[in-house]
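# I need the structure of the sequence given here:
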Amino acid sequence: MHATIPFDREYQNATGRPIPHLPNHPITHPPIPPHPRPLAPATLSPMSSITTFSDLPSEQGRHELSIPIGDGRSRPSLPVRFHRGAALHPLLAVTAMVHGDEYEGFGGVLQLWKRIERRRISGSVLMLPVCNSAAARAATRRTPDALDGLDLARVFPGSARGSFTRRLARRIWDLVAPADVLVDLHSGGAGYEYLPMTGFYRARDREIAECFPIRTLWKIPSNPGVLSYELVRRGRRAMGTEFAGEARSDPRGVAACTKGLLRIMHHLKMIAAPPRATAIQRRRLLTKTSYQLTDRSGWFVRSVAPGQRIVRRQPIGEWIDEDLNRSTLTCRDAGTVTAVRTLPRVDAGDYLVVTGR
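Okay, the predicted model is just below:
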């Protein structure tokens, strides 16, 4: 009995009969040649592994690198992008996804890598788009509990002999500490919505923060264990940003990151022309930050939004305890709302509202 090849309609229509073939000898087709992959830029080096700052390539060009963490199999490596110009310095270091659920900075770093691909650069740019790969893969703020459950943004400069997150912090620290300027990009993550802010610690770094096309300037509070703060304590230049959040990648935040980084490169005389940016007529400077924490677990349904001005004892949302009893929460400190908890479920120690003035 002959078999019929259903898809060969042309032959069957032309002859009035199906194509005969033996059941044990199926028709074969010549293999389809693979689609040619686009050529990488001539200056892009093959992926290689490094362990310290001294391992960074000395050759001009673009380098895709990685830093192994742990055994390199069960634990993720740290991806690094390094664009070396005619000289190593000035060296701009950019970090993103220190928390694994913050995406605007991640998108901004990738856009920067693309935008400077064919630019002539004086100095070098060191980019760490995914600082905590373990948290990023789990889409969580902290390192997964299976490794140690720590917050990478609270353990710098880290320890070479500590747990996973502390060792990761040490690897990042050793890589970025020699930079002339560090920009640490953050956002609200899965649990918060932030007012877009560009922040600095010392007056001399305000001019770097002002490179970002963001109205709100923020004097970042001292917070031990934060990468940018620990570098500033040691005399380095560093700043940070906050964008949106809610585990989204807001295109406006990504664009602001990219433009800000390019303008910093222009400020450092690394590139000839900065990108166009909308002039900000009047900036808002917030010098004091207040966190309103909760000491219990339950649910919080907010009634305020970032950028809103609030006064003491003004309602900020509804509290629902574990027994489903409901009450109204009020603000403890007046000011401009810079961040608010948007994920309803909260645990003791979480902050509900952040205000600045």
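# Every contact and neighbour count from this point should use C-alpha atoms.
Fine.
# what are the ranges of the helices in the stretch 51-200 of the chain?
104-115, 133-138, 164-176 (DSSP state H, counting those that start in this stretch).
# do you know which of the ones you listed lies nearest residue 148?
helix 164-176 (6.6 Å; CA to CA).
# Buried residues in that closest one, which are they?
Neighbour counts over helix 164-176 (16 or more other CA atoms under 10 Å) mark 164-173, 175-176 as buried.
# ditto for stretch 220-240
Under 16+ other CA under 10 Å, the buried positions of stretch 220-240 are 220, 225-232, 236-240.
# For it, measure first residue to last.
With CA to CA, to the nearest Å applied, stretch 220-240 spans 8 Å between its terminal residues.
# which outside residues touch it?
153-157, 173, 177, 180-186, 198-201, 205, 208-209, 287-289 (CA atoms under 8 Å, 6 or more residues apart in numbering).
# In strands only, show me these.
The strands, defined by DSSP state E, take in 181-186, 198-200, 289 from the contacts of stretch 220-240.
# which one of these sits closest to residue 52?
residue 182 (17.0 Å).
# That closest one: how many residues sit nearby?
For residue 182, the number of neighbouring residues by other CA atoms under 10 Å comes to 25.
# can I assume it is in contact with residue 92?
Yes - at 6.1 Å, residue 182 counts as touching residue 92 under the criterion of CA atoms under 8 Å.
# hmm, back to that, among the helices of the stretch 51-200 of the chain, which is nearest residue 58?
Nearest of the helices of the stretch 51-200 of the chain (CA to CA): helix 164-176, 14.7 Å.
# Switch the helices of the stretch 51-200 of the chain over to CSV; also include distance to residue 263.
Output for those, formatted as CSV (distance: least, CA to CA, whole Å):
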stretch, distance to residue 263
helix 104-115, 11
helix 133-138, 28
helix 164-176, 20
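# out of those helices, which comes closest to residue 336?
helix 104-115 (22.4 Å).
# I have a second one here; can you model it like the first so I can compare?
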Amino acid sequence: MHITPRNFEILGKSIKPGENKTIELNIAKLHTMTELKVPIIVTRSHIDGPTVLLTAGLHGDELTGIEIVRQIIRKGINQPKCGTIICMPLVNIFGFVNQARDFPDGRDLNRVFPGSANGSLASRFAYRIMQDVIPVTDYIIDFHAGGRSRFNAPQIRIEPNNDELDELAQAFSTQFILYSNNIEGSFRTECDKLGKKYLLFEGGKSLDINSEIIEEGLQGTMRILNKLNMLNDTFKAKTPNNSICIENSTWIRAQYSGLLHNFTLNGTYVKTGDLLGKITDPYGQVEEPILAPNDGYIICENQASIVFQGDAVYHISTKLLNE
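Alright, predicted model coming up:
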């Protein structure tokens, strides 16, 4: 584990022991010539220790994660007992301004890592993060939400067969741990390649702020900081519950276009053949049930009122760990 040096530096700025400093990462200018800067809030203890990075808003429309990191700062949870906590509440400021997922060049920032110094706008920004921020970190918690209308039950996603990540995910202790392989070009993949311990938190949906998901994120973060002996004595995380570990999962897709009626609470365990919802037409002629294809937990539901044939409507576990 990397121990925060006494002369801790990030983006060419030095942060002394016990100091709080906001550093601005200048990423680009709008077409109006207005500069866009990403604030990075760095808080150091007087006591040496690990460095934890908290990021949100990699997709600019995922507001719940932004609010989780904002509250961590506002409540002072980012004041560590030892080590350093770096907060980037809003990574994709372009998307946030436009209430959109992607960068203005149409690229998904979470598919262009590690980026390039001479690539697209999104690629250049990813490159800056990997070059200027990630090298000084040890642990990363990256907060995400589902796409529009897709509400994720609170879950930590990690790659399989990694004992240390599994231990950290258990410490975070949200409702589900989902084991999933890394995706090429993702932030998670590149952090893992560098040996950084990365947890991806998923909860809620985009363009939405959900208080229950926020509380899950806050409590999980405090439990991680407590495990690392970094949680300030002012705070006490709630006792963790045992997470449900999901090894495999699949999407249930709409067989018809129409109005979607959902009967199943997110996070619910269902049995094969259970009625999850139905799809109807506007004229009273069609009413098609959506049935569970297997026993499992519903870990994401489509909350749209209208769906099209082939749309993902439920994400269901197909195999639990050690099942």
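# Just the TM-score for the two chains, thanks.
For this chain pair, the superposition-based TM-score is 0.78 by TM-score structural alignment, normalised by the length of structure 2; 303 aligned residues with a CA RMSD of 3.4 Å.
# what residue of structure 1 matches up with residue 93 of structure 2?
Here residue 93 of structure 2 is matched to residue 133 in structure 1, going by TM-score structural alignment.
# which residues touch its match?
When contacts are counted by CA under 8 Å, 6+ apart, residue 133 of structure 1 touches 76-78, 100.
# now do residue 122 of structure 2
Applying CA under 8 Å, 6+ apart, the residues near residue 122 of structure 2 are 103, 105, 107-109, 112, 115.
# CSV please, covering those and showing neighbour count and distance to residue 239 of structure 2.
Converted to CSV, the contacts of residue 122 of structure 2 look like this (neighbours: other CA atoms under 10 Å; distance: CA to CA, whole Å):
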residue, neighbour count, distance to residue 239 of structure 2
103, 23, 39
105, 11, 44
107, 15, 40
108, 20, 37
109, 27, 35
112, 21, 38
115, 24, 40
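# Kindly reformat those residues as CSV containing distance to residue 81 of structure 2.
Output for the contacts of residue 122 of structure 2, formatted as CSV (distance: CA to CA, whole Å):
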residue, distance to residue 81 of structure 2
103, 36
105, 41
107, 39
108, 36
109, 33
112, 35
115, 34
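# returning to that earlier point: just the buried residues of helix 164-176 of structure 1 now: which is nearest residue 328 of structure 1?
For the buried residues of helix 164-176 of structure 1, the nearest to residue 328 of structure 1 is residue 165 (37.9 Å; CA to CA).
# Next one: the closest one from residue 154 of structure 1, what distance?
Using CA to CA, residue 165 of structure 1 is found at 10 Å from residue 154 of structure 1.
# Likewise for residue 142 of structure 1?
Separation of residue 142 of structure 1 from residue 154 of structure 1 (CA to CA): 10 Å.
# and if you look at residue 101 of structure 1?
If you measure residue 101 of structure 1 against residue 154 of structure 1 using CA to CA, the figure is 16 Å.
# The two: which has the busier surroundings?
The residue with more neighbours, out of residue 101 of structure 1 and residue 154, is residue 101; 27 against 17, by other CA under 10 Å.
# so which pair among the contacts of residue 133 of structure 1 is furthest apart in space?
Counting by CA to CA, the most remote pair of the contacts of residue 133 of structure 1 is 77 and 100, 14.1 Å apart.
# neighbour count winner among those two?
residue 100 (28 against 22).
# Can you find the partner of the more buried one in structure 2?
Match for residue 100 of structure 1 (TM-score structural alignment): residue 60.
# List the contacts of its match.
So residue 60 of structure 2 contacts 90-102 (CA under 8 Å, 6+ apart).
# of these, buried ones?
90-96, 99-102.
# And the equivalent of residue 198 of structure 1 over in structure 2, how far from residue 147 of structure 2?
Mapped onto structure 2 by TM-score structural alignment, residue 198 of structure 1 lines up with residue 156. To residue 147 of structure 2, residue 156 of structure 2 is 16 Å away according to CA to CA.
# swap in residue 138 of structure 2?
29 Å.
# neighbour count winner among those two?
Neighbour count, other CA under 10 Å: between residue 138 of structure 2 and residue 147, residue 138 has more, with 21 against 17.
# sorry, back to before: in helices, which of the buried residues of stretch 220-240 of structure 1 appear?
Among the buried residues of stretch 220-240 of structure 1, the residues falling in helices (DSSP state H) are 227-232.
# out of everything not next to it in sequence, what's closest to residue 23 of structure 2?
Of all residues not flanking residue 23 of structure 2 in the chain, residue 40 sits nearest, at 5.1 Å (CA to CA, 6 or more residues apart in numbering).
# Isn't residue 156 of structure 1 up against residue 176?
No - at 11.7 Å, residue 156 of structure 1 and residue 176 do not qualify as touching, with contact defined as CA under 8 Å.
# so where in structure 2 does the top helix by length along structure 1 end up aligned?
Secondary structure of structure 1 per DSSP H: the longest helix is helix 251-267. On structure 2, the counterpart of helix 251-267 of structure 1 by TM-score structural alignment is residues 211-227.
# The matching stretch: average distance to aligned residues in structure 1?
Taken against structure 1, stretch 211-227 of structure 2 registers an average deviation of 2.2 Å after superposition, with mean CA distance after the TM-score superposition for structure 1.
# what's next to that stretch, contact-wise?
64-65, 67-68, 71-72, 77, 141, 154, 168, 171-174, 201, 203-204, 231, 235-238, 240.
# what do you get for stretch 285-305 of structure 2?
Counting by CA under 8 Å, 6+ apart, 149-153, 254, 256, 259-262, 265-281, 312-319 sit against stretch 285-305 of structure 2.
# again, only using 7 Å
With contact meaning CA atoms under 7 Å, 6 or more residues apart in numbering, stretch 285-305 of structure 2 is reached by 149-153, 259-260, 266-281, 312-318.
# Put the buried members of the residues you listed into a ChimeraX selection.
Of these, the buried ones go into a single ChimeraX selection, burial set by 16+ other CA under 10 Å:
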select :149,150,151,152,153,259,260,266,267,270,276,277,278,279,280,312,313,314,315,316,317,318
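# Give the residue farthest from the middle of structure 2.
Distance from the C-alpha centroid of structure 2, by CA atoms, centre = their mean, peaks at residue 285 (41.3 Å).
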